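1. with the input below, show me the fold.
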Amino acid sequence: MGARKDQSTSYSRLTQEEVEAFCAQWGINLKFNPVAPGLDKSIDQCLAGSIALYCRHFEFSNLRHPFSIFVLNVLEYYRISFGQIHPRGLARILHFESICRAAGYDSSLLSFRRFFRLAKNGDWFTFEKSQVDTCLISSMVTTLGSWKDRFFWVSESIIPFKMIWRHPDAVLNELEPSDSELDSWFLKSISACPSRLRPFPEPVLVLMGISKLWDKPDVVFTDVASAKGEDVGSWF
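-> Below is the predicted model:
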């Protein structure tokens, strides 16, 4: 992907040691050749044969490696790279997958497009509520902290397809799917309880199969111990 003059000029402040420590923490194998970009490369100036990942995608958006098939399907469909997605936009993709799994449904592109649509957020892309009235998010964590200057390169072999750097002028969305294209019970159950957009505790992500950082325990959600004053349902 070539550099664009109108792209953000933020540079990564991570050292190579910090990148490798981050990858060890979040389960990214060093065989994918994680590299600190240095202070002379912006997010859109990725090394040949590599893609860019933001640290906040893991810390805030609930992204885990191996990446879920659903997340990869969304990126491939919209022809967009991880390096172009605002953390809140990626968080909405994984939030949708999480609530689908919690409700016992398989997440799909068709159902995702019913509730979310691609949008621009400055030099980045995000996902926002679609034009359909139902909103799946009741509230969200508003503080992201520093994120634009914390990114790194990894080998493009970490993705099973050629990731595209989306052109900023490409058409954003097709028309949202209608009620008749989706299961009515799915629409009813997933819309019944809007939930908070937030980083989920690791045990919840492990139980749902989104995270493989830990071995999946032989428990169900009702067995998960809750903190004083909080029940498991409040995580969703």
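
2. CA atoms for contacts and neighbours, from now on please.
-> Will do.

3. now do the helices in this protein.
-> 16-25, 55-59, 69-78, 87-102, 109-115, 184-191, 202-208 (DSSP state H).

4. any chance of these in TSV with distance to G38 and mean neighbour count as columns?
-> Formatted as TSV, the helices of the chain follow (distance: least, C-alpha to C-alpha, whole Å; neighbours: other C-alpha atoms under 10 Å):
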stretch	distance to G38	mean neighbour count
helix 16-25	9	15
helix 55-59	15	20
helix 69-78	26	15
helix 87-102	21	22
helix 109-115	36	18
helix 184-191	43	14
helix 202-208	30	18
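
5. between those helices, which one is nearest to N121?
-> helix 87-102 (9.3 Å; C-alpha to C-alpha).

6. give me the angle between the closest one and helix 184-191.
-> Going by axes from the mean of the first three to the mean of the last three C-alpha atoms, to 10 degrees, helix 87-102 is angled at 120 degrees with respect to helix 184-191.

7. okay, the angle between helix 87-102 and helix 69-78?
-> Counting by the same axes, to 10 degrees, helix 87-102 lies at 130 degrees to helix 69-78.

8. next, the second sequence, to be compared with the first:
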Amino acid sequence: MDEENPQEENPSEEGPLRVLKWDLGLFEHITRGFRFPREWDARYPGQNQTAADALPGYITLFEDFFLQGNFRLPATEFMAHILHYYGLHISKMSPPGMVRVRHFDFLCRSHDIEPTVERFRVFYQLIRNMGFYSFGNRASAKKILLNHL
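-> Next up is the predicted model:
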């Protein structure tokens, strides 16, 4: 870190943001398939844009949110609680982080358990990579398997 500015991040730790590599056909499939209303004005990223290059008033959402994380708009209340607790904007969440949140949400609901931030924090901790946030396994969380026969 810079001695004069301790808040400045070390760029060698973060690395540059990767250029978005959406396919136009996939973008159209997602916006139509997930029924994005026209008034949302979803935009395909321009050539050489990164996730940080969204136009003013727009946010970046990754294809993996939808295709691998089973994310849908509008977001669930649990997702809103997670974002609020950690003080994150959804555009700062990485696709693997989204997958973990949605997976936890589904697992809880499939067992008739209300997903809460407190329960989520038992298993996961916030991590940061390349300027985006995700959730890693909390080392102290015991791995268990229950057989309900």
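
9. and the helices of structure 1 as CSV, adding distance to G122 of structure 1?
-> Shown next, in CSV, are the helices of structure 1 (distance: least, C-alpha to C-alpha, whole Å):
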stretch, distance to G122 of structure 1
helix 16-25, 26
helix 55-59, 17
helix 69-78, 18
helix 87-102, 13
helix 109-115, 22
helix 184-191, 29
helix 202-208, 30
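
10. which one of the ones you listed lies nearest to A48 of structure 1?
-> helix 16-25 (18.0 Å).

11. can you list contacts of the closest one?
-> N29, L30, P34, V35, A36, F152 (C-alpha atoms under 8 Å, 6 or more residues apart in numbering).

12. what subset of those residues is buried?
-> P34, V35, A36, F152 (16 or more other C-alpha atoms under 10 Å).

13. so for stretch 51-66 of structure 1, first residue to last residue, what's the gap.
-> 15 Å (C-alpha to C-alpha, to the nearest Å).

14. equivalent range in structure 2 for that stretch?
-> The alignment of stretch 51-66 of structure 1 onto structure 2 (TM-score structural alignment) covers residues 59-74.

15. hmm, which two among the contacts of helix 16-25 of structure 1 are most spread apart?
-> N29 and A36 (14.9 Å).

16. tell me how many other residues surround the residue mapped onto S10 of structure 1 from structure 2.
-> By TM-score structural alignment, S10 of structure 1 lines up with V19 in structure 2. Neighbours of V19 of structure 2 under the rule other C-alpha atoms under 10 Å: 15.

17. hmm, V19 of structure 2 is touching D53, no?
-> No: V19 of structure 2 lies out of contact with D53 (C-alpha atoms under 8 Å); the separation is 9.7 Å.

18. can you find the partner of F127 of structure 1 in structure 2?
-> By TM-score structural alignment, F127 of structure 1 lines up with F135.

19. any idea how far M98 of structure 2 is from that match?
-> Here F135 of structure 2 is placed at a distance of 9 Å from M98 of structure 2 (C-alpha to C-alpha).

20. what sits in contact with each of the two?
-> Common neighbours of F135 of structure 2 and M98 (C-alpha under 8 Å, 6+ apart) do not exist.

21. returning to that earlier point: which one is the match of S10 of structure 1 nearest to, not counting chain neighbours?
-> T50 (4.6 Å; C-alpha to C-alpha, 6 or more residues apart in numbering).

22. what about the strands in structure 1?
-> 50-54, 116-121, 124-129, 137-140, 151-155, 195-197 (DSSP state E).

23. make JSON lines from these and add distance to R64 of structure 1 to it.
-> Formatted as JSON lines, the strands of structure 1 follow (distance: least, C-alpha to C-alpha, whole Å):
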{"stretch": "strand 50-54", "distance to R64 of structure 1": "11"}
{"stretch": "strand 116-121", "distance to R64 of structure 1": "21"}
{"stretch": "strand 124-129", "distance to R64 of structure 1": "18"}
{"stretch": "strand 137-140", "distance to R64 of structure 1": "20"}
{"stretch": "strand 151-155", "distance to R64 of structure 1": "14"}
{"stretch": "strand 195-197", "distance to R64 of structure 1": "16"}
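
24. the helices of structure 1: which one's closest to S139 of structure 1?
-> Of the helices of structure 1, the one closest to S139 of structure 1 (C-alpha to C-alpha) turns out to be helix 87-102, at 11.7 Å.

25. average gap between the closest one and structure 2?
-> The superposed helix 87-102 of structure 1 is, by mean C-alpha distance after the TM-score superposition for structure 1, a mean 1.1 Å from where its aligned residues fall in structure 2.

26. which bit of structure 2 covers that helix?
-> Going by TM-score structural alignment: helix 87-102 of structure 1 matches residues 95-110.
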